[in-house]
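Asks: sequence? don't have it. structure:
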């Protein structure tokens, strides 16, 4: 009993912080999503009305919401595999015994992660500027016509995806590197003795042993990429022609541009439901894969 009391005594400060700064705001946002809380209610609380699920129903009928959701899903579907592939490739290179100056490259590749998103996004906006950006300058040297990277609806989202991959892949690289270093070296030595090539070692040792790490990185990356906001906010402001408007950008507009805080809260919870469903699906697919791989041949 004394041990339990001591445990709760140490947990209480952390639970209080989570309750005050996480649980209560979540409950308040959920309540707001069931009301028509807007600028008029902000001025006089008596203008507040309970509307139940009308905010959710109205959002599901708005073409802009489905367009923003489509842009977000496109960003996740393309950006997550690219980010994880770049992270795994960099981790494999840094884990190779042939690599040199590993501390320097680890720091250099991880540096974009700890750099402010706004600062790096502004720099990338200048790099991809149509008139004087270095990217079009390089294309002109190759005889290719300049591309309106951030002003063309067909190129704006791919440019943001490229920026997000460069900005975030270093974080997953560190996780993959830790997973690679946890694999016993004896397995590779036994495989080399049996004559296994580098590809077979990766396929039959590295890839299966990285399964739990891959699942964790996948869930973290998908959750992070669904929360796309800062990149289009700084680089394109949701344009051109709303081609980079994400769900979170729509929530920002609803809440802080039009002051429809009830509708903005509904957007947040709809996004949470989508992210939760995708996470559950990923966990089920992972368990199914483990079950299939564990069956005797």
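Replies: Cool, got the structure. The structure displayed is predicted, hence computed values, not measured ones. Numbering: from 1, shown residues only.
Asks: hey, let's count contacts and neighbours off CA atoms from now on
Replies: Noted.
Asks: check the gap between residue 50 and residue 57 for me.
Replies: Per Cα to Cα, to the nearest Å, residue 50 is found 14 Å from residue 57.
Asks: of those two, which one has the most company?
Replies: When residue 50 and residue 57 are compared for neighbours, residue 50 comes out ahead with 14 against 11, by other Cα atoms under 10 Å.
Asks: list the contacts for that one?
Replies: 34, 35, 36 (Cα atoms under 8 Å, 6 or more residues apart in numbering).
Asks: which residue is the nearest non-sequential neighbour of residue 209?
Replies: Distances taken as Cα to Cα, 6 or more residues apart in numbering put residue 183 closest to residue 209, at 6.8 Å, once the chain neighbours are dropped.
Asks: my guess is that neighbour meets residue 208, correct?
Replies: No. Residue 183 is not in contact with residue 208 according to Cα atoms under 8 Å; the separation is 10.3 Å.
Asks: confirm residue 42 sits in a helix?
Replies: Yes. Assessed by DSSP: H, G, I helix; E, B strand; the rest coil, residue 42 belongs to a helix.
Asks: tell me how many other residues crowd it.
Replies: Count around residue 42 with other Cα under 10 Å applied: 14.
Asks: what about residue 150, which SS state?
Replies: Residue 150 ends up coil, using three-state DSSP.
Asks: do you know how far it is from residue 75?
Replies: Distance from residue 150 to residue 75, by Cα to Cα: 15 Å.
Asks: tell me which helix or strand the residue nearest to residue 209 sits in.
Replies: Using DSSP states H and E, residue 183 sits within no helix or strand.
Asks: how close does the nearest residue to residue 34 once chain neighbours are set aside get to residue 162?
Replies: Nearest residue to residue 34 in three dimensions, chain neighbours excluded: residue 52, at 4.6 Å (Cα to Cα, 6+ apart). Separation of residue 52 from residue 162 (Cα to Cα): 40 Å.
Asks: with residue 153 instead?
Replies: 15 Å.
Asks: pretty sure residue 174 contacts residue 92?
Replies: No. The criterion here is Cα under 8 Å, and residue 174 misses it with residue 92 at 10.7 Å.
Asks: alright, now check it against this:
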């Protein structure tokens, strides 16, 4: 008792240590964590319920025989074996999809870049032009636009009417296997607005001092484009290429509405074939296997593009 009294006398202003002070801070921190998890719970629940669980269940279904009515019956690798060895329509849809993505994606990106270069020079009313050119990307994937496109290229459509008005004969654009796929490619290129906006933002971020230095050195517009604009725009090109490749492989609505995969499967895109297997033939197990093959293909292409970016993408600084 005497020692304690002596310490209090020597240090009268020293606050007393409360051994439970640390424990009093923990409940506040725990409450903050719980509130954070509470606000995150809709996203976490949505991710698990609508993404992770369906993906894992479809992976399981890809190894089963399931017709949407009975219970899934385990089939092992039968679906994948049937796909690669005994399904010529699978290979035909794969060929059509690769051709579609290989032509439509570059067509859209090149067209979007050209329009962005033009808009980058426009000063007055650029917002109006940008909005009008972006509209096709908003409505381009809708069913209504696909119906309009089918009427436009139909036998009695506006395209044939214009050709006949100048003395040329019309053509069955949607009935000819050689031209049907090109109508879908043109539609995909027409929806260039989203890529154009991204390209335009990238062009606006290129410092003007580079172009001023090129003018002093006597650089031509073509030299400026290939020596300054294109290298500085490569990060934006990388992003657009990846996004459009994914969209190209996943295209469905135009082929489903405009051509229904015909004629003679010339526009049978992969996702349309997968849809037929799932909801027309009710072979959900086989459709799930098709979905995972497409996921693997998209993953491989994305990885290749990312890996190749080390050689052609240039970052400022």
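Replies: Cool, the structure landed. Keep in mind that this is a model prediction, so the values were computed, not measured.
Asks: show me what residue 219 of the second structure aligns to in the first structure.
Replies: For residue 219 of the second structure, the aligned position in the first structure is residue 196, judged by TM-score structural alignment.
Asks: and its match, helix, strand or coil?
Replies: At residue 196 of the first structure the chain is in coil, as set by three-state DSSP.
Asks: list the contacts for residue 3 of the first structure?
Replies: No contacts exist for residue 3 of the first structure under Cα under 8 Å, 6+ apart.
Asks: so it is in which element?
Replies: Using DSSP H and E, residue 3 of the first structure falls in helix 2-18.
Asks: cool, residue 159 of the first structure as well?
Replies: helix 153-181.
Asks: which positions within that helix qualify as buried?
Replies: 153, 156-161, 163-177, 179-180 (16 or more other Cα atoms under 10 Å).
Asks: count of neighbours near residue 9 of the first structure?
Replies: 11.
Asks: look up how far residue 30 of the first structure lies from it.
Replies: Taking Cα to Cα, one finds residue 9 of the first structure at 30 Å from residue 30 of the first structure.
Asks: cool, and residue 205 of the first structure?
Replies: Distance of residue 205 of the first structure to residue 30 of the first structure, computed by Cα to Cα: 46 Å.
Asks: what do you get for residue 251 of the first structure?
Replies: In terms of Cα to Cα, residue 251 of the first structure sits 14 Å off from residue 30 of the first structure.
Asks: ok, these two, which is more surrounded?
Replies: residue 251 (22 against 16).
Asks: which bit of the second structure covers whichever strand or helix holds that one?
Replies: Element membership of residue 251 of the first structure [criterion: DSSP H and E] is helix 247-252. Aligned using TM-score structural alignment, helix 247-252 of the first structure spans residues 270-275 in the second structure.
Asks: contacts for that stretch?
Replies: Contacts of stretch 270-275 of the second structure (Cα under 8 Å, 6+ apart): 90, 93-94, 96-97, 249-252, 255-256, 261, 287, 290-291.
Asks: out of those residues, the closest to residue 239 of the second structure would be?
Replies: residue 249 (16.0 Å; Cα to Cα).
Asks: what is the neighbour count of the closest one?
Replies: By other Cα under 10 Å, neighbour count at residue 249 of the second structure equals 23.
Asks: do the same with residue 70 of the second structure
Replies: 8.
Asks: cool, and the one 10 residues further on?
Replies: Here the count is done by other Cα under 10 Å, and residue 80 of the second structure has 16 residues near it.
Asks: so it makes contact with residue 289?
Replies: Yes. With contacts counted by Cα under 8 Å, residue 80 of the second structure reaches residue 289, the gap being 6.5 Å.
Asks: residues contacting residue 181 of the second structure?
Replies: 100, 266, 267.
Asks: in the stretch 51-200 of the second structure, which spans are helices?
Replies: For the stretch 51-200 of the second structure, applying DSSP state H, counting those that start in this stretch gives helices covering 53-61, 78-85, 88-121, 126-139, 143-152, 158-165, 177-190, 193-204.
Asks: list the buried residues for the fourth one?
Replies: Under the neighbour-count criterion of 16+ other Cα under 10 Å, helix 126-139 of the second structure has 130, 133, 134, 136, 137 buried.
Asks: next: the second one.
Replies: In terms of neighbour count (16+ other Cα under 10 Å), helix 78-85 of the second structure has its buried residues at 78, 79, 80, 83.
Asks: and of those, the nearest to residue 303 of the second structure?
Replies: Among the buried residues of helix 78-85 of the second structure, residue 80 lies closest to residue 303 of the second structure (Cα to Cα), at 23.0 Å.
Asks: kindly provide the distance from the aligned residue in the first structure for the closest one to residue 36 of the first structure.
Replies: Alignment note (TM-score structural alignment): residue 80 of the second structure maps to residue 56 of the first structure. The gap separating residue 56 of the first structure from residue 36 of the first structure is 11 Å, by Cα to Cα.
Asks: what is the equivalent residue in the second structure for residue 74 of the first structure?
Replies: Looking across to the second structure (by TM-score structural alignment), residue 74 of the first structure lines up with residue 99.
Asks: neighbours around its match, how many?
Replies: Neighbour number of residue 99 of the second structure under other Cα under 10 Å is 17.
Asks: same check on residue 8 of the first structure?
Replies: Neighbour number of residue 8 of the first structure under other Cα under 10 Å is 12.
Asks: how close does it get to residue 24 of the first structure?
Replies: Note on residue 8 of the first structure: its distance to residue 24 of the first structure, by Cα to Cα, is 20 Å.
Asks: matching residues in the first structure for stretch 243-251 of the second structure?
Replies: Taking TM-score structural alignment, stretch 243-251 of the second structure hits residues 220-228 over in the first structure.
Asks: okay, buried residues for the matching stretch please.
Replies: Quick answer for stretch 220-228 of the first structure (16+ other Cα under 10 Å): 221, 222, 223, 225, 226, 227, 228.
Asks: for it, the distance to its chain's centre please.
Replies: Between the centre of stretch 220-228 of the first structure and the centre of its chain there are 2 Å (Cα atoms, centre = their mean, to the nearest Å).
Asks: now swap in stretch 225-237 of the second structure and tell me
Replies: The answer for stretch 225-237 of the second structure is 22 Å, by Cα atoms, centre = their mean.
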